[in-house]
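Chemist: okay, predicted coordinates and the sequence, questions at the end:
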Amino acid sequence: MMCGTTDQGPGGEQEAGDTDAAFSSLLEDSVEELYEQAPCGYLSTLMDGTVAKVNATLLDWLGLSRDQVVGRLRFADLLTVGGKLYHETHFAPMLQMQGEVSGIALDLKAAGKQRLPVLVTSRVKTSDDGEPLLIRTTVFDARERRAYEQELLRGRLAAEAAHRQAETDRARLQEALAVLQRNLLPAELPKIPGLDAASYYHTASPDLLGGDFYDLFPLDAGRWAFFLGDVCGKGPQAAALTSLTRYTLRAAALHDPDPETVLRTLNTVLHERYTRGDTRYCTAIFGVLQPKGEHVSVHLASGGHPPALIQRADGTAAYLPTPGGMLIGVLPDAPFTSVHTELTRGDTLLLYTDGLTEARIGPRRDLYGEDALCAFAAAQPASGPQALVTALTGLLAGFGKGLDDDTALLALGAPAPHPTSATGEQGLT
């Protein structure tokens, strides 16, 4: 067997030539078909905008024939009024300056006067010496994109409406919570002959009901009862417990105002009410005041609450210890401790909740603490309850984010004597 090349002769050369011609024809048909049936629109325009060539895809979108477009219309004529205005003021100038503009959103005039949203990219074709010859434009159907954008817009508008409604609902909730919170506290402290009083309430969160409470009310012609405390938790359950605690203390005081007896009554009520299920408790100080001439007699008892602080007229400050007082509502027979003291002219008795002493301060977020509070009170002029509460209000504001719990203040004191007059006589209260 001999191996080698085969001489095709004249017939073989003719067959190869026919194959090349067929392939060239097929290639030309394929390119033209791709242009005409492309998924996007193609058109070429002269430099004045007159359409010189357009594919079938774009003609189908417009609902026009080739004879209606080629040589008769400019590209701008295919646009809506708004699209034509944008083309003349922005699109065409940018194309002239840059030679190419990509991804511009326009609207075509489709059959039946319908708007066809499209994205347009145009490029200027130039000659070898840089002279502009024609403009080639590609048009992408943006109906799905426009529908998607409209859906996004609808979603955004719905979200904004929901946000506005949520803000409205939140404002209403805060207003309702503020009203409820005010109802858990006295609207104002009563005026008591021979006694000054001041109070303050700091709300850590406007969205949650706090559990701090206080009150000052008459027992009889010469005695006044006061209390301040803190229930566990936040929100509606804490508000319900606060309401129950306040009214129980008031009712118990009118029946028997002895401080230890009042706290024992409250303990019984809370323990029986919350003995099953979710255990609830509170801390509280309850006391009785009786102005007597130049001084005020104080008898108070504490149930697990931070000790009361006395700022004396001589510039000193000290806590009034009540050791042994248990949390109220935890045990069926909790022990409570009472103490007696007297406030002389210029002395102030301060009751507070632990939001004050448990505030976080400094870079290490240390507890503010009772020692710091005592030192602060001693450093303030002995100018009465309102002056001390005002100073403490400024202190609380200075804690900033370190104050993350509600804080209640109640200050009571015997009025300080009036300054000595020019004649050397002391004014009367």
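Modeler: That came in fine, so what should we check first?
Chemist: contacts, neighbours, all on C-alpha from now
Modeler: Will do.
Chemist: what sits against Phe286?
Modeler: Ala225, Phe226, Phe227, Leu228, Pro259, Val262, Leu263, Leu300, Ala301, Ser302 (Cα atoms under 8 Å, 6 or more residues apart in numbering).
Chemist: among those residues, which lie within strands?
Modeler: Applying DSSP state E to the contacts of Phe286, the entries found in strands are Ala225, Phe226, Phe227, Leu228, Leu300, Ala301, Ser302.
Chemist: of those residues - the most surrounded one?
Modeler: Ser302 (32 neighbours; other Cα atoms under 10 Å).
Chemist: quick one: residues contacting it.
Modeler: By Cα under 8 Å, 6+ apart, the contact set of Ser302 is Leu263, Thr283, Ala284, Ile285, Phe286, Thr322, Gly325, Phe336, Thr337, Ser338.
Chemist: again, 6 Å this time
Modeler: Residues near Ser302 by Cα atoms under 6 Å, 6 or more residues apart in numbering: Ala284, Ile285, Gly325.
Chemist: may I see the ones in strands among the contacts of Phe286 arranged in TSV, with distance to Tyr42 as well?
Modeler: Putting those into TSV (distance: Cα to Cα, whole Å) gives the following:
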residue	distance to Tyr42
Ala225	91
Phe226	88
Phe227	86
Leu228	82
Leu300	93
Ala301	92
Ser302	89
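Chemist: and which of these is nearest to Leu395?
Modeler: For the ones in strands among the contacts of Phe286, the residue nearest Leu395 by Cα to Cα is Leu228; the value is 19.9 Å.
Chemist: for the nearest residue to that closest one once chain neighbours are set aside, pull up the helix or strand it's in.
Modeler: Counting by Cα to Cα, 6 or more residues apart in numbering, Leu228 lies nearest to Tyr214, which is 4.0 Å off, once chain neighbours are set aside. When elements are assigned from DSSP states H and E, Tyr214 belongs to strand 212-218.
Chemist: what packs against that strand?
Modeler: Applying 3 or more Cα pairs under 6 Å, 6 or more residues apart in numbering; DSSP states H and E, we find strand 212-218 packed against strand 224-231.
Chemist: and if we set it to 8 Å?
Modeler: When contacts are defined as 3 or more Cα pairs under 8 Å, 6 or more residues apart in numbering; DSSP states H and E, strand 212-218 sits against strand 224-231, helix 235-255, strand 407-413.
Chemist: ok, which of those comes nearest Asp60?
Modeler: Nearest of these (Cα to Cα): helix 235-255, 65.5 Å.
Chemist: identify the residues contacting that closest one?
Modeler: 181, 184, 208-214, 219, 225, 230-232, 259, 262-263, 265-266, 269-270, 280.
Chemist: take a look at this one as well, against the first:
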Amino acid sequence: MTTPESGFSSVTDAQRMYDMAPCGYVTVAWSGTILAVNRTFLQWTGYTAESLVGVRTFVDLLSRATAVYSETHLRPMLLMGSSVREIALELVCADGSRLAVLLNASLERADNGEPEVMRVVVFDASERRAYERELFRAKERAEASEAHARLLARTLQDTLIPPSPPQVPGLEIAAAYRPAGDGEEVGGDFYEVFQRRAGEWVVVLGDVCGKGVDAAVVTALVRYSLRAAVVERESPAAAMDLLNRIVLDHDTDRFCTIVLMYLRQSDRGWVADVCTAGHPAPVLVQPGQAPHAEQAISSLVGVLDDPVFVDAHLELAPGDLLLLYTDGVTEGRRDTDFFGEERMHASIETHRVSAAAVVAGLLADVLDFQRGRTTDDLALVALKVPEGV
């Protein structure tokens, strides 16, 4: 009888434990020749002891790729550390099939310190390898699904942002949109410039709270509802009131901020009626004057049953420039610092030569401030009455 104190009752018991262990044992001379194997290893691989012991090297039993790894990594690691653990290898069985294994090994040295024998323990890792392959396939499927979602998001975003503003006689118009971060997530910022009737144009810029598909759905609702509202209502404030009812009736808890502007050409330039619904006020830049906000803030859209929307009346003379922007500009962050209105006004002042220069310059300044990665999506629309109009 075997007890912890007495050890094995006989050499036969020890041999049986060695042979029938739930892992493979292989003793390998440092030269590579197999010196001993247990029965478990033989059962897994289909070899006989006579075909291996003193006849084959351990490397002979490895697939080509793992044989190279054994020679270039396993043996050097044993020389440096005397033992290795959980080395993934692939055995070629007697019938040619492959068996994934994990290998632990230790190195015994002769009295003179030279490497003499490797004691190798082999664990069947075929089920683990199958599990890893399934994980890898699942990862590939998830990555493909994510890539498809990003493509859909990009396509959806492209439908919400016009590729370029239209050409309006007697008015410079420039616009830009920049999504947050790496640009893969759909944002809620949008802009639009379109003709309301002969000689009259509409400019709208807005920001639906949140991101993702839900925000995009509300953005699409707001954008197309506004197109209908401006046809029915003679003032931006009235159109905004109609839009507010539409958003409240929609099954969403998202709200939005909007700047809506009716523009018409006059003898002295352009006349603008502007409703700013909870949104940052447009910035007016006139020759010889510093940029300043045109304050006339109304209620948010999609929050109150009885909101207050008011229009501001602006006259834009030749040389005047008006900038509409979303809060992704002023709230752009670098560490704990915000880009802010002061930097925005300085950028506008620097690039005020044209609408296109203001948009391109301000966008570049915001990106540079945030080291090229925006913390929020942002949209810009600049209007300038050319000199001599």
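Modeler: Now that the structure is in, tell me what you want to look at. Quick caveat, the model's predicted, so the values are computed rather than measured.
Chemist: now what about the TM-score between them?
Modeler: Overlay of the two chains. TM-score (TM-score structural alignment, normalised by the length of the second structure): 0.76; 361 aligned residues with a Cα RMSD of 4.3 Å.
Chemist: before we move on, back to that, check the mean deviation of the strand holding Tyr214 of the first structure from the second structure.
Modeler: Compared with the second structure after fitting, strand 212-218 of the first structure deviates on average by 1.1 Å (mean Cα distance after the TM-score superposition for the first structure).
Chemist: the second structure: matching residues for that strand?
Modeler: Under the alignment (TM-score structural alignment), strand 212-218 of the first structure falls on residues 189-195 in the second structure.
Chemist: what sits up against that stretch?
Modeler: Contacts to stretch 189-195 of the second structure, defined as Cα under 8 Å, 6+ apart, come from residues 160-162, 165-166, 177, 201-208, 219, 326, 377-381.
Chemist: in that stretch, which residues are buried?
Modeler: If you call a residue buried by 16 or more other Cα atoms under 10 Å, then stretch 189-195 of the second structure has these buried ones: Asp189, Phe190, Tyr191, Glu192, Val193.
Chemist: over to stretch 286-306 of the second structure?
Modeler: Gln286, Pro291, Ala293, Glu294, Ala296, Ile297, Ser298, Ser299, Leu300, Val301, Gly302, Val303.
Chemist: between the residues you listed, which is closest to Tyr47 of the second structure?
Modeler: Nearest to Tyr47 of the second structure among those, counting by Cα to Cα, is Gly302 at 76.4 Å.
Chemist: how near is that closest one to Tyr325 of the second structure?
Modeler: From Gly302 of the second structure across to Tyr325 of the second structure, the span is 20 Å (Cα to Cα, to the nearest Å).
Chemist: and Val274 of the second structure, by the same measure?
Modeler: Separation of Val274 of the second structure from Tyr325 of the second structure (Cα to Cα): 14 Å.
Chemist: same question for Ala149 of the second structure.
Modeler: In terms of Cα to Cα, Ala149 of the second structure sits 28 Å off from Tyr325 of the second structure.
Chemist: pick out whichever of the two has more residues nearby.
Modeler: Tyr325 (28 against 14).
Chemist: how about the more buried one, what does it touch?
Modeler: For Tyr325 of the second structure, counting by Cα under 8 Å, 6+ apart, the contacting residues are Leu205, Pro280, Pro282, Leu378, Ala379, Leu380, Val381.
Chemist: got the contacts of Ser302 of the first structure as TSV, with secondary structure and distance to Leu78 of the first structure columns?
Modeler: Listed next are the contacts of Ser302 of the first structure as TSV, based on DSSP: H, G, I helix; E, B strand; the rest coil; distance: Cα to Cα, whole Å:
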residue	secondary structure	distance to Leu78 of the first structure
Ala284	strand	82
Ile285	strand	85
Gly325	coil	89
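Chemist: which residue ranges of the stretch 201-350 of the second structure form helices?
Modeler: Here the stretch 201-350 of the second structure has its helices, by DSSP state H, counting those that start in this stretch, at 213-232, 236-249, 340-351.
Chemist: would you mind getting the angle between the second one and helix 213-232?
Modeler: Following axes from the mean of the first three to the mean of the last three Cα atoms, to 10 degrees, one obtains 140 degrees for the angle between helix 236-249 of the second structure and helix 213-232.
Chemist: quick one: helix 236-249 of the second structure aligns where in the first structure?
Modeler: The aligned range for helix 236-249 of the second structure in the first structure is 259-272, by TM-score structural alignment.
Chemist: how about the buried residues of stretch 189-195 of the second structure in JSON lines, adding distance to Glu143 of the second structure?
Modeler: Output for those, formatted as JSON lines (distance: Cα to Cα, whole Å):
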{"residue": "Asp189", "distance to Glu143 of the second structure": "27"}
{"residue": "Phe190", "distance to Glu143 of the second structure": "29"}
{"residue": "Tyr191", "distance to Glu143 of the second structure": "32"}
{"residue": "Glu192", "distance to Glu143 of the second structure": "34"}
{"residue": "Val193", "distance to Glu143 of the second structure": "37"}
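Chemist: list the residues that contact the equivalent of Glu294 of the second structure over in the first structure.
Modeler: Pairing criterion TM-score structural alignment: the partner of Glu294 of the second structure within the first structure is identified as Leu320. By Cα under 8 Å, 6+ apart, Leu320 of the first structure lies in contact with Pro307, Ala308, Leu309, Ile310.
Chemist: residue in the second structure matching the second one?
Modeler: So that's Ala308 of the first structure. Using TM-score structural alignment, the equivalent of Ala308 of the first structure in the second structure is Pro282.
Chemist: was I right to think its match contacts Leu322?
Modeler: Yes: assessed by Cα atoms under 8 Å, Pro282 of the second structure is found in contact with Leu322 at 6.6 Å.
Chemist: just checking, Tyr69 of the second structure is part of a strand?
Modeler: No: according to DSSP: H, G, I helix; E, B strand; the rest coil, Tyr69 of the second structure belongs to no strand; its state is helix.
Chemist: next, count neighbours for it.
Modeler: Close neighbours of Tyr69 of the second structure, defined as other Cα under 10 Å, add up to 17.
Chemist: any idea how far it is from Leu316 of the second structure?
Modeler: 75 Å.
Chemist: again with Pro386 of the second structure
Modeler: 10 Å.
Chemist: repeat for Ala272 of the second structure
Modeler: According to Cα to Cα, Ala272 of the second structure and Leu316 of the second structure sit 7 Å apart.
Chemist: about what we covered before: excluding residues flanking it in the chain, which one is nearest the match of Glu294 of the second structure?
Modeler: Nearest to Leu320 of the first structure is Ala308, by Cα to Cα, 6+ apart, at 5.4 Å.
Chemist: perfect, I'm done here.
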